[in-house]
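[1] dropping a prediction and its sequence here:
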Amino acid sequence: MSSRKIEVVDYDTDWPHSFESEKLALEKALYDTEVKIEHIGSTSIPNLAAKPIIDILIEIDKVERLDVKADRFCNLGYEVKGENGIPGRRYYQKGGNNRTHHIHAFQSGSFGLLRHRAFKEYLQAHPLIAREYASIKKQAALSCNKDTERYISMKNDFIVKHEKLALDWYGS
């Protein structure tokens, strides 16, 4: 069981500013690498309750190019996690047990990029579904007893159902 606190809070208008600040730091650190950096996840969706962790999506032509820049992520306070269970992804965490940022990096054209973008835009375009998701997340956070696996499991049915709907919607 995780020792991390799992808390879902109401939307914070500072989250976009936190993202922009981190984006600038990442652009500076990756000055010699062409990347696209986007705010994703629940903190990127206005009025959606979320864990107060800024999720960042990086698109790059070849994801392996980030592997030789691991020290730059470390210098910004990130822990380099490799694929961390998702083939083709590079994953970074900042903040230890009090996480503040997650970075998900994928190669241009990958399904990982499409999946993240589709789910974000789908929730932005469907506020009633976003509210349902917020309710599920809040209930999961309250009842998971700091167990990350349980928290994820309690959201899984919603995510599986709506990610498929999001991909269909996004593609049309």
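    Okay, I see it. Every value quoted in this text rests on a predicted model; they were computed, and no experiment measured them. Numbering: from 1, shown residues only.

[2] all contacts plus neighbour counts: C-alpha atoms, from now on.
    OK.

[3] helices or strands up against the strand or helix carrying Glu149?
    When elements are defined using DSSP states H and E, Glu149 is found to belong to helix 148-171. Judged by 3 or more CA pairs under 8 Å, 6 or more residues apart in numbering; DSSP states H and E, helix 148-171 is in contact with helix 111-125, helix 127-143.

[4] try this one side by side with the last:
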Amino acid sequence: MSSITIVRPDPTWAAQYEKTAKVLRGILGEVVTRVDHIGSTSVPQLVAKDILDIQATVSSEPQLDDATQLLVEADWELRPPRRDHAVPGLPSDELQWVKRLVVEPMYRRRVNLHIRVEGRANQRYALLFRDYLRAHPDTAAAYGAFKRQAATLPIETVGEYADLKDPVCDLIYLPAEEWAARTGWSS
């Protein structure tokens, strides 16, 4: 039995994000250039784990650690990994995939906060993936069907679930890049 639970879309996820983003902006101040709702909970009508994924963007590598330190001081917990998977066809330079992952203080709303550097491949990936799924509800529905099926597999950790999802997300992302070029998409 899988340790992953996928739930129906919650119409309050956007409001929950706004409330959490306000707290994050209060903690991080000018260290971040933006805070965005990403991941499945940011896509209307998409099933998801009931965990908000949020991306905090910083303008430079040293600010990754500055932001992380501010969050740790506010009782957020630093977690692995310290990088995202490299996507076929995108830059393979390690710096393009560096991030910090922190989770909410104990007894608070579940949040995975991904801190990434502005303009890097992984920062763009999260935003373009979200926007592509928002603009393509049939693709989002197919992705949701995959997630529901994956959650029935004997997966023991969230890391195993992420490893299973990564190539599927890449299959969505690659046409998203073509869509972005065709439409003039900008984050």
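    Good, I have the coordinates. None of these values were measured; they are calculated from a predicted model.

[5] superposed, what's their TM-score?
    Structural agreement between the overlaid chains, expressed as a TM-score with TM-score structural alignment, normalised by the length of structure 1, amounts to 0.85; 168 aligned residues with a CA RMSD of 2.4 Å.

[6] which of the helices and strands packed on helix 148-171 of structure 1 sits closest to Ile152 of structure 1?
    Of all those, helix 127-143 sits nearest to Ile152 of structure 1, with 8.1 Å by CA to CA.

[7] how far apart are the closest one and its match in structure 2?
    For helix 127-143 of structure 1, the mean distance to aligned residues of structure 2 following superposition is 0.8 Å (mean CA distance after the TM-score superposition for structure 1).

[8] where does that helix end up in structure 2?
    The aligned range for helix 127-143 of structure 1 in structure 2 is 137-153, by TM-score structural alignment.

[9] nearest residue to the alignment partner in structure 2 of Tyr92 of structure 1 other than its sequence neighbours?
    When structure 2 is aligned by TM-score structural alignment, the residue opposite Tyr92 of structure 1 is Val102. Here the nearest residue to Val102 of structure 2 in space, its sequence neighbours aside, is Leu78; by CA to CA, 6 or more residues apart in numbering that works out to 4.4 Å.

[10] ok, for the most centrally placed residue in structure 1, nearest residue in space, not its chain neighbours?
    The residue at the geometric middle of structure 1, judged as the C-alpha nearest the mean C-alpha position with CA atoms, centre = their mean, is Asp55 (3.2 Å). Nearest-residue entry for Asp55 of structure 1: His102, 4.9 Å, with adjacent residues in sequence omitted and distances by CA to CA, 6+ apart.

[11] what's the closest of the helices and strands packed on helix 148-171 of structure 1 to Ile40 of structure 1?
    Closest approach to Ile40 of structure 1 among those (CA to CA): helix 111-125, 6.4 Å.

[12] what lies in contact with that closest one?
    Contacts of helix 111-125 of structure 1 from elsewhere in the structure, counted by CA atoms under 8 Å, 6 or more residues apart in numbering, are 40-42, 44-46, 57, 59, 89, 106-107, 129-130, 162-163, 166-167, 169-170.

[13] for those, which PyMOL command selects only the ones that are buried?
    Selection of the buried residues among the contacts of helix 111-125 of structure 1 in PyMOL, burial being defined by 16 or more other CA atoms under 10 Å:
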select buried, resi 40+41+42+44+45+46+57+59+89+106+107+130+162+163+166+167+170
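
[14] which of the three states applies to the residue nearest to Asp55 of structure 1?
    His102 of structure 1 carries the three-state label strand when classified by DSSP: H, G, I helix; E, B strand; the rest coil.

[15] that one -> structure 2?
    The alignment partner of His102 of structure 1 in structure 2, by TM-score structural alignment, is Asn112.

[16] tell me, how many residues neighbour its match?
    Applying other CA atoms under 10 Å, we find 18 residues neighbouring Asn112 of structure 2.
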